[in-house]
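*Asks:* coords below, sequence missing:
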C-alpha cells in the first residue's frame, strides 16, 4: 500500500481525537461478541427458572473487559512486531496514529483483566470455584491470541479459538453460574453463535489477507485465497442458520427462535460486500455487516428465549 499521510488516513477512516481515541482502542464493533454469548446463556438459564441479575451483570462486564483487553493486546503486540503502521485499517490506531504509548495500552489491558478477575471472584463465590479455572484459561488464551512466541491469530486456528472461547465457553459459563449445571443442549445451541463469532475474525482476516501474508501469517483467509475465503464465509453462515432451523424443528429451540432469520439479510450483505473488493478500506462495510450478523442473530435468539418464557410456543 502506498504511504498515506497520517491525517489523511484518519480523515478517510473518520477518526476523531479526544475520547474517541480511547473508544476506538476498545474496538467497540467487537464487543457485541462478548455481550451476545452472556445474553444467550443467561436466557437459556431463565428458561430453567433460574436467573440472578447480579451474576448476569458481573458476567457481562467481565466478558466485555476480557474482550477489550484482548483487543488491546492485539494492538500492542502487532505494533511491537511491526505489523501495524499508520496506514493500517481495522485497528484502534491508538499507538500508530494517535501517539498513545504502547506501555499505556499494555497496562490498560492488564488493568481490564485485573477488574475482570475481581468480578470473577464474586462470580465464583456465588456459584462454583471451577469457574475460576475456566476463566483463567480463557484469559490466558485471550493473551496468547496475539501474545507469546506463536500467536494463535497468526495461524489457521484463530477463528476456531475465538468461536470456542467467546461463544461456547461463555454461553456455557453464563448458563452454569445461574443453574449450577450444564447440558449437551446448551453446548449444541451455542454452536451457531460460536460460528458467527468466528466469522467476525474470518472477515477481518479476509480484509487483511494481503498484508498478513507479507508478514508471514498463515490465517484461513491466506490459505483459502480471496474467493475461497468468501465461499467459506458463505458456507459457515449456511451451516449456522441450518443448525438453528434443525434445532427449532426438533424442539431444542422454541418456535419463536425463527426470528433469528431476520439477521440473514446482514449475512447476505456481508458476503456480497467482499465480492470484487480488493482494498482493505473497501471491505470495511462487509466486515461491519459480519459483526452485525452476530449481534442481530444473538440478540434475537436471546429475545426469542425470553419471549418463550412468557408466551410458550412450540411446533
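*Replies:* Structure's in. What do you need? On a predicted model such as this, the values are computed, not experimentally measured, just so you know. Numbers count the residues shown, from 1 in each chain.
*Asks:* C-alpha from now on. contacts and neighbour counts both.
*Replies:* OK.
*Asks:* can you tell me which residue is spatially central in the chain?
*Replies:* Among the residues of the chain, the smallest C-alpha distance to the mean C-alpha position (CA atoms, centre = their mean) belongs to residue 33, namely 3.5 Å.
*Asks:* grab the nearest non-local neighbour of that residue.
*Replies:* Distances taken as CA to CA, 6 or more residues apart in numbering place residue 197 nearest to residue 33, at 6.1 Å, with adjacent residues excluded.
*Asks:* included below, for side-by-side comparison, is a second structure:
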C-alpha cells in the first residue's frame, strides 16, 4: 500500500504550476478590466488543480497497466512501481476529475456561461484519454497540442469569461504564453523519456521529432512567451514586467541545448515549472496594472 508521501509524489506536484498559472493570468486580466471576483477565481483554481491531479493519476493508471512505466528515470509512478494497486490509482483519478467537474459546474452556474459545460466535459475526456483508452492521443504525438489548448487558451480565457466576460487582446496574448510554457514543461518531461518511450512504442512528439529537434522545440517554447511580452508591451508597458523572468529561462534552455539527459532533465522540469509560474504571475500583474495606464 502506498504511503501518503508516495500518493503526493504520484500526483506530480512539479506540474501544479501548469494549473495555477492560467488562473493567475486570467484573474489578472479580469481585475484589469475592473472586476474583482475572488470566489470565482478560487473555484477556477480548484478546477485547474483537480484537473491536473486527475490527469496525472489517470496517466499513472493507464501507463501502469500497459507496462510502459516499468522502467523510468523520472518521478515515482504508483502503478508502475507496484506501490499502489491499479484500481486505487484509477479511483483517485476519478475522484480528482469529479471534483474538477463539480467545481466547474458551480463556476458555470455563477457566471451563466452555460456553453462552458461542453468545454469542461472535453477537458475531462481529454484528461482521461491522454494515455487512456485503446488509442490514447498522447501516444500519437498530440499531447503538446492538448496541453497548449487546455492550460493555455481554455484555462486563461475560461477564467476571464467566468469572472468578467469576453477577454481582451492582452488576455489572449497571456493565454498563448501560458500555453507555450505549459508545453515546454511537457516537452522537457518527454525529452527525458525518449529512450524508454521508444522501447515501449510510446510515440510522443519527442519520439517523433527525435532528440535534437525536441531540444530546439523546447528552447523555442521557453523563449516564445518573452517575445509575446515585448509585443504586448508596445500596447501596455506593464506587460513588460514579465521580462523580469528572463533569468529563470537561461539555465534550463542552456542545459537542454547543451545535451542534458536523465536526471538532469528532472531539474530542467522543475526549473521550467518555476519559469511558467513566474512569467504568469508577472504577466498577471501587468494585466492588472494595465487598467491604470
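*Replies:* Received the coordinates, thanks. In this text the structure is predicted, and so the values were computed from the model without any measurement.
*Asks:* secondary structure class for the residue nearest to the centre of structure 1?
*Replies:* With DSSP: H, G, I helix; E, B strand; the rest coil as the basis, the three-state label of residue 33 of structure 1 is helix.
*Asks:* residues contacting the equivalent of it over in structure 2?
*Replies:* Following TM-score structural alignment, the counterpart assigned to residue 33 of structure 1 within structure 2 is residue 18. Listed by CA atoms under 8 Å, 6 or more residues apart in numbering, the contact partners of residue 18 of structure 2 are 52, 151, 182, 273, 276-277.
*Asks:* ok now the longest helix along structure 1, how far from the chain's centre?
*Replies:* Residue-count comparison of every helix in structure 1, with assignments taken from DSSP state H, identifies helix 220-249 as the longest. Computed by CA atoms, centre = their mean, to the nearest Å, the chain-centroid distance of helix 220-249 of structure 1 equals 16 Å.
*Asks:* that one: what's the following helix or strand?
*Replies:* From helix 220-249 of structure 1 onward toward the C-terminus, using DSSP states H and E, the following helix or strand is helix 264-274.
*Asks:* and that next one, which stretch of structure 2?
*Replies:* Helix 264-274 of structure 1 maps onto residues 246-256 of structure 2, going by TM-score structural alignment.
*Asks:* ok now that stretch, how far from the chain's centre?
*Replies:* On the basis of CA atoms, centre = their mean, the separation between the geometric centre of stretch 246-256 of structure 2 and that of its chain is 19 Å.
*Asks:* likewise stretch 233-250 of structure 1?
*Replies:* Averaging C-alpha positions (CA atoms, centre = their mean) puts stretch 233-250 of structure 1 19 Å from its chain's average.
*Asks:* what is the neighbour count of the aligned residue in structure 2 for residue 99 of structure 1?
*Replies:* Across the two structures, residue 99 of structure 1 finds its equivalent in residue 83 of structure 2, going by TM-score structural alignment. Neighbour count of residue 83 of structure 2, defined by other CA atoms under 10 Å: 16.
*Asks:* quick one: the closest residue to residue 83 of structure 2 other than its chain neighbours from residue 78 of structure 2, how far?
*Replies:* The spatial neighbour of residue 83 of structure 2 that comes closest, neighbours along the chain excluded (CA to CA, 6+ apart), is residue 2 at 5.0 Å. The span separating residue 2 of structure 2 from residue 78 of structure 2 equals 8 Å under the rule CA to CA, to the nearest Å.
*Asks:* what's the overlap in contacts for those two?
*Replies:* Common contacts of residue 2 of structure 2 and residue 78 (CA under 8 Å, 6+ apart): residue 84.
*Asks:* same drill for these two, tell me which one is more crowded.
*Replies:* Set residue 2 of structure 2 next to residue 78 and count neighbours by other CA under 10 Å: residue 78 wins out with 25 against 15.
*Asks:* any idea how far stretch 239-255 of structure 1 is from the middle of the chain?
*Replies:* Put simply, stretch 239-255 of structure 1 sits 22 Å off its chain's centre (CA atoms, centre = their mean).
*Asks:* you'd agree the residue nearest to residue 83 of structure 2 is up against residue 88?
*Replies:* No: at 9.7 Å, residue 2 of structure 2 and residue 88 do not qualify as touching, with contact defined as CA atoms under 8 Å.
*Asks:* overlap in contacts of those two?
*Replies:* Counting by CA under 8 Å, 6+ apart, residue 2 of structure 2 and residue 88 have no shared contacts at all.
*Asks:* SS state for the nearest residue to residue 78 of structure 2 once chain neighbours are set aside?
*Replies:* Leaving aside its sequence neighbours, residue 78 of structure 2 sits nearest to residue 84 (CA to CA, 6+ apart; 5.3 Å). What three-state DSSP gives for residue 84 of structure 2 is coil.
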